[in-house]
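J.: my questions are about this predicted structure, shown below with the sequence.
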Amino acid sequence: MTDAAAPLAPPRKKGIPPVILGLGLALALGGAGFYATFSGLVSTDSVMPASSATPGGTLPPGAFAYVPIDPITINLGLRGQSRHLRFSAQLETAPLEAAEVTRLMPRILDVLNIYLRALEVHELEEPAALIRLRAQMLRRIQIVTGPDRVNDLLITEFVFN
């Protein structure tokens, strides 16, 4: 037999496969970004909202005030079961917004009472319950107080027995 009867294989391309090239490029760009941030070439400071500006300039980046929320005790469960939730927290605000947030505290307490009373016992027993509840309560508080007034909800007591 001759070689003409054997099927011809296409010649193999030489070069770097696109997947390896893409991976190498991604690693190089990630390393360059890390270096630029770590060495200070790129600033990671966040911009403060306009509501925190003072007539003489702006507040330092770490300036904030805490507004305490009165402790709340809620009876959970059915009549035969005596289960209670004791909750207290503080709201992180800009110093200039603390007085306004304090003025709105009755509305904040109302929203928290309604939300916490609507919870079921099994919802509080889940491992990730506190993280989810904190996010839900913070969102409700931010709706009551208005945009950019409350930065965070810091839970200081969450006792469920």
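T.: Looks like it arrived, so ask away.

J.: could you use CA atoms for every contact and neighbour count after this?
T.: Noted.

J.: next secondary structure element downstream of the longest helix along the chain?
T.: Counting by DSSP state H, the longest helix found in the chain is helix 18-39. Next in sequence after helix 18-39, counting helices and strands by DSSP states H and E, comes strand 53-54.

J.: centre of the chain to that following strand, how far?
T.: Here strand 53-54 is found 25 Å from its chain centre; the criterion is C-alpha atoms, centre = their mean, to the nearest Å.

J.: cool, and stretch 113-125?
T.: Stretch 113-125 has its average C-alpha position 21 Å from the chain's average C-alpha position, going by C-alpha atoms, centre = their mean.

J.: tell me how far the residue most central in space within the chain lies from Val101.
T.: Central residue check for the chain by C-alpha atoms, centre = their mean: the C-alpha nearest the mean position is that of Ala135, 7.6 Å away. In this view, Ala135 and Val101 are 18 Å apart by C-alpha to C-alpha, to the nearest Å.

J.: circling back to that earlier point, got the contact list for the helix or strand where the residue nearest to the centre of the chain lies?
T.: Applying DSSP H and E as the criterion places Ala135 in helix 129-145. Where contact means C-alpha atoms under 8 Å, 6 or more residues apart in numbering, the residues beyond helix 129-145 that reach it are 101, 104, 107-108, 111-112, 115, 123-124, 148-150, 152-153, 155.

J.: structure B:
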Amino acid sequence: MAEDIEEHEEDTPTGRKKGLLIGLVLAVVLGGGGFYAAFSGLLPIGASATHAPAPSHNADEVAFVALDPLVISLGPDRGNRHLKFAAQLEVEPHATASVSHLKPRVLDVLNSYLRAVSINELEDPSSLIRLRAQMLRRIQIVTGEGQVRDLLVTEFVLN
């Protein structure tokens, strides 16, 4: 009986060492695989996800409409913080006049949207891409399809 207990005690540390070694090897392999997937762009995270290729446009086919800078009060419940936002719209050359005419509506849509965004989203640098896409979609609804190509954010400062 005493011999069985001594044999059992000797087997347990060896089993623990094997389990620890297998766990360590799996952690290294899975960590390396995750790093490779993120680094190679298989997963939409990290630096590779934020660098989208720039669209190639001929300089003659591009026009810009500058939007007036917005200073948006984030309210007393958010510590009386402010967001300073400035942007330009990349528009079709034939649509410059009509988009310029709709600038007050565009500024109203942007002001309403940015006022509704949570402070956590505004503070997160990676959320600017998502915010820009949301703002562009709202601008395209106001101006009509085929008028505005892109929204170029020139200033985004949270005080």
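T.: Everything's here; your move. Keep in mind it's a predicted model, so treat the numbers as computed, not measured.

J.: what would you report as the TM-score here?
T.: TM-score of the superposed chains, computed with TM-score structural alignment, normalised by the length of the second structure, equals 0.61; 103 aligned residues with a C-alpha RMSD of 1.8 Å.

J.: just to revisit the earlier point, counterpart of the residue nearest to the centre of the first structure in the second structure?
T.: In the second structure, the residue matched to Ala135 of the first structure (TM-score structural alignment) is Ala133.

J.: same deal with Leu96 of the first structure?
T.: Checking TM-score structural alignment: Leu96 of the first structure goes with His94.

J.: so is its match in a helix, a strand, or just coil?
T.: helix (DSSP: H, G, I helix; E, B strand; the rest coil).

J.: need the contact list for it.
T.: Taking C-alpha under 8 Å, 6+ apart as the definition of contact, His94 of the second structure has no neighbours.

J.: what about it, distance to Val106 of the second structure?
T.: His94 of the second structure sits 18 Å away from Val106 of the second structure, going by C-alpha to C-alpha.

J.: and Ala66 of the second structure, by the same measure?
T.: Applying C-alpha to C-alpha, the value for Ala66 of the second structure to Val106 of the second structure is 11 Å.

J.: neighbour count for these two, which is higher?
T.: In terms of neighbours (other C-alpha atoms under 10 Å), Val106 is the more surrounded of Ala66 of the second structure and Val106; the figures are 22 against 14.

J.: so that one sits in a helix?
T.: Yes: counting by three-state DSSP, Val106 of the second structure is located in a helix.

J.: map it onto the first structure.
T.: Residue correspondence to the first structure (TM-score structural alignment): Val106 of the second structure is matched to Ile108.

J.: count the residues that sit near the residue nearest to its match when sequence neighbours are not counted.
T.: Once flanking residues are discounted, Ile108 of the first structure sits nearest to Ile141: 6.0 Å by C-alpha to C-alpha, 6 or more residues apart in numbering. Using other C-alpha under 10 Å, Ile141 of the first structure is surrounded by 25 other residues.

J.: what do you get for the one 5 residues further on?
T.: Using other C-alpha under 10 Å, Gly146 of the first structure has 10 other residues around it.

J.: and for Tyr66 of the first structure?
T.: Residue crowding around Tyr66 of the first structure was assessed by other C-alpha under 10 Å; the count is 18.

J.: repeat for Ala94 of the first structure
T.: Counted by other C-alpha under 10 Å, the residues lying close to Ala94 of the first structure total 24.

J.: again, but for Gly146 of the second structure
T.: Neighbour count for Gly146 of the second structure, taken as other C-alpha under 10 Å: 10.

J.: am I right that Glu126 of the first structure is in a helix?
T.: No: the secondary structure assignment for Glu126 of the first structure gives coil rather than a helix, going by three-state DSSP.

J.: fine by me, we can end here.
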